[in-house]
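1. Below: sequence and its predicted model.
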Amino acid sequence: MTIALIYVAIFIAAFVAVRATGRFVERQRDFTSLKTVTFGDESAVRPNRIASIISVLAIFLIWGAFTGSKITPIHAPGPFLGETSFTYTAQAPDLSTDEGVVRVNVHRVGEDAAKPEGADGGEGFAKDDAASVAAWRSGLIRVDRNDVGGDAEGYKVIAIDGQPIAPGETVKLADGTVTMTPKGTLNFSPDPGWQMEKIWLPAPEDVWNRLIEIGTDGYRGFTLWEHVGWSLMRVVAGFALGSAVGIPLGYAMGLSNWFRGWFDPIVEFMRPVPPLALIPLVIIWFGIDETGKIVLLFLAALWIMTIAARAGVSGVNITKIHAAYSLGASKWQILRHVIIPNSLPEIFTGARVAMGVCWGTVVAAELVAAEKGAGQMIVAASKFQLTDIVIMGIVLIGIVGYGIDILMRLAENWLVPWKGRS
């Protein structure tokens, strides 16, 4: 929740700052800037590159601030480290009370730290104690084992730093909390701060170092580029098959009442079914080799491409068809010169969506006994809690997916330059 609020605050501050300075710095001199009415006109909306840069920097700034990164100038409060202490009040079976001191050394995870030095002395039955606890962890402190008569029936701890405590209750301290278990044992948890432990979210430089390591040495017997290459091969194969079947089927449904009536129930039934739900059936029918993975990606792309082609045909301006008929065009000429060119923008939009779905589904497809692939690398790393590899794989998948989308946009601009024109 705190991270979300910080992100919203950065967004608002950046928006106000860019808007305030943009009037004096930026002066557009293109056709869009000459429009008198732009609100609601999609063609007048262009991505603000400054906003894009600030958005990416804000994500990395927040990421580094909450992971203690060395490359960010500011950091969120980290976990408590060092020595701390608290007093406990013990009650003997005869209802007499005495106070002892517990000294705790809080150290970093993975480091060996000795308990603080402290004499187990005192005139009363409550003796001082010491413990060592790792940051973000908790530790049981058995003060009863150190106290005189701590094993006697009726002995119990009744207060921490003067605050009453009972089984199941928690007392807040300056550097952490003390919770009493149902059996009366003290459990000390140092203050975790706002930063996240590496096992949950590593710092950006840790992910980068892991990328360099795997890019150099590979992972599980395959190089990084082999993992990514196999994922791309599966996605391209599944998408190509889905397009090869879906586009002609969509054209047929858009041009023929019979085809539309026959296939419409099937398409509309399968369209909302997520590809993940088909994995068990794909395994039963096609096995766990490459065929099963490609079939799953084929099904992920098939229905999207079918609907995109059908929508493209249905969206062709009827006046163009009438004009072609009036000029003596045949049905084949209308299909070739009118319907196909005017439906291509809708098909390219569907292709971008289908490719994104396939690229996202490849992780699930590679769960099926894959030896290589970006998804398989993520799954294998998650089993050993290698969060840096998991995040590296996720970022890599996002970058490759974004690159694919950019290439498809460029292809659309090159192959369909008439998009948006009537």
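-> Cool, the structure landed.

2. From here on, just use CA atoms for contacts and neighbour counts.
-> Will do.

3. So which residues of the chain form helices?
-> 2-25, 49-65, 143-146, 204-217, 224-255, 257-270, 279-286, 290-314, 318-326, 331-334, 340-365, 374-383, 387-415 (DSSP state H).

4. Next one for the comparison:
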Amino acid sequence: MYKKTATEKILSFGTVASILFLWFIVSELGLIDQNLVPTPRAVFAAFVEIMENGYKNFTLVEHLGESMKRLVIAFFLSCVTAVPLGIASGYNSKIRAVFEPVIEFYRPLPPLAYYTLLVLWMGIENDSKISLLYLACFAPAYISCLSAVVKIKEDYINSALTVGASKTQIITHVIFPACLPDIFTGLRTSLGVAYTTLVSAEMVAANSGIGWMVLDASRYLRSDIIFLGIIIMGITGFFLDKAIQLAEHKIVPWKGKE
């Protein structure tokens, strides 16, 4: 995992501080209508209000918990299916020929284009939302694993065959470790795509979740709650990504040290 230098940390902190300062100045001086850009104080007041009284029968923790439950379940399911299938497809062209047309067909489709079908088939509860997030997660992870296997040098595989390694041993001891850096990159991409899709899913046929809260607040011009929801989504997305980076650092300590 890449570690920032002290100078880079200062620059990153300065960027965030500058954005917050600009937001404070612009909103507090009334340079922009506060119905469009609320003040930081208004956003904090909305945070306190929702923490104390909740929003539409759900507390802020419950809204966030519902979103995270949908996201984590879908992300986990995509990990345990897309990674092995992507590796198998990269190793065996026949397996790739079977699955690639389907994945390449649905991958470019906007999630909401087929979400209506999922709602018709599975209802408006979590099943349809988790299925949508799963499909959104699956394609980036699969393609990342597939491309990682394809670019492995054949010398590595031939060397393993020379010493008598079986196909299973080649996959587990040669291909899988070599693909790990790209696998984690794919998982990070999948998580980002899934979080974006999560908001879209909660904006259709839902009554809880951070995405739904933001959409519902927009109907009443509650820009303070909209900003609060966006900030929460950004922070949680940041920490989820950092969690994957931390796992990558522990599992793939050799990355970047070749």
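-> Looks like it arrived, so ask away. Bear in mind the structure is a predicted one, so any value in this text is a computation, not a measurement.

5. just to revisit the earlier point, tell me which of the helices of structure 1 is the most buried.
-> For these, the largest average neighbour count (mean count of other C-alpha atoms under 10 Å) is found in helix 290-314, namely a mean of 25.

6. Tell me how far that helix lies from the chain's centre.
-> How far helix 290-314 of structure 1 lies from its chain's middle: 25 Å, per C-alpha atoms, centre = their mean, to the nearest Å.

7. Next, the angle from it to helix 257-270.
-> 130 degrees (axes from the mean of the first three to the mean of the last three C-alpha atoms, to 10 degrees).

8. Give the aligned range of helix 290-314 of structure 1 in structure 2.
-> Aligned using TM-score structural alignment, helix 290-314 of structure 1 spans residues 126-150 in structure 2.

9. mean distance, the matching stretch to its aligned residues in structure 1?
-> Its aligned residues in structure 1 lie a mean 0.9 Å from stretch 126-150 of structure 2 after superposition (mean C-alpha distance after the TM-score superposition for structure 1).

10. Output the helices of structure 1 as CSV; include the columns distance to L186 of structure 1.
-> Formatted as CSV, those follow (distance: least, C-alpha to C-alpha, whole Å):
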stretch, distance to L186 of structure 1
helix 2-25, 30
helix 49-65, 33
helix 143-146, 8
helix 204-217, 36
helix 224-255, 48
helix 257-270, 56
helix 279-286, 48
helix 290-314, 52
helix 318-326, 79
helix 331-334, 82
helix 340-365, 44
helix 374-383, 33
helix 387-415, 32
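
11. among the ones you listed, which is nearest T97 of structure 1?
-> Closest of those to T97 of structure 1 is helix 143-146, at 13.3 Å (criterion: C-alpha to C-alpha).

12. Residue range in structure 2 corresponding to that closest one, please.
-> Using TM-score structural alignment, helix 143-146 of structure 1 finds no match anywhere in structure 2.

13. Which one of the helices of structure 1 lies nearest to I160 of structure 1?
-> helix 143-146 (12.0 Å).

14. how close does N105 of structure 1 sit to G82 of structure 1?
-> Distance, N105 of structure 1 to G82 of structure 1, by C-alpha to C-alpha, to the nearest Å: 6 Å.

15. got it, and F11 of structure 1?
-> Distance, F11 of structure 1 to G82 of structure 1, using C-alpha to C-alpha: 36 Å.

16. Then S189 of structure 1?
-> In this view, S189 of structure 1 and G82 of structure 1 are 13 Å apart by C-alpha to C-alpha.

17. The two: which is more packed in?
-> Taking neighbours as other C-alpha atoms under 10 Å, S189 of structure 1 and G82 compare with S189 leading, 22 against 13.

18. show me what contacts the residue positioned nearest the centre of structure 2?
-> In structure 2, the residue lying closest to the centroid (C-alpha atoms, centre = their mean) is L191, at 1.9 Å. Contacts for L191 of structure 2 (C-alpha atoms under 8 Å, 6 or more residues apart in numbering) come out as 75, 137, 241.

19. how does it look with 7 Å?
-> Residues in contact with L191 of structure 2, defined by C-alpha atoms under 7 Å, 6 or more residues apart in numbering, are 75, 137.

20. What is the aligned counterpart of it in structure 1?
-> Per TM-score structural alignment, L191 of structure 2 is aligned with M355.

21. measure that match to F298 of structure 1 for me?
-> M355 of structure 1 is 10 Å from F298 of structure 1, by C-alpha to C-alpha.

22. what do those two both touch?
-> In terms of C-alpha under 7 Å, 6+ apart, M355 of structure 1 and F298 are both contacted by the residues F239.

23. any idea what G14 of structure 2 aligns with in structure 1?
-> Checking TM-score structural alignment: G14 of structure 2 goes with I54.

24. Name the nearest residue to the aligned partner of A42 of structure 2 in structure 1, sequence neighbours excluded.
-> Aligned counterpart of A42 of structure 2 in structure 1: D206 (TM-score structural alignment). In space, and not counting its chain neighbours, D206 of structure 1 is closest to D388: 6.6 Å by C-alpha to C-alpha, 6 or more residues apart in numbering.

25. if I look at that neighbour, how far off is R220 of structure 1?
-> Noted for D388 of structure 1: a distance of 15 Å to R220 of structure 1, by C-alpha to C-alpha.

26. Please apply the same query to I394 of structure 1.
-> Applying C-alpha to C-alpha, the value for I394 of structure 1 to R220 of structure 1 is 17 Å.

27. swap in M253 of structure 1?
-> Counting by C-alpha to C-alpha - M253 of structure 1 and R220 of structure 1 are separated by 46 Å.
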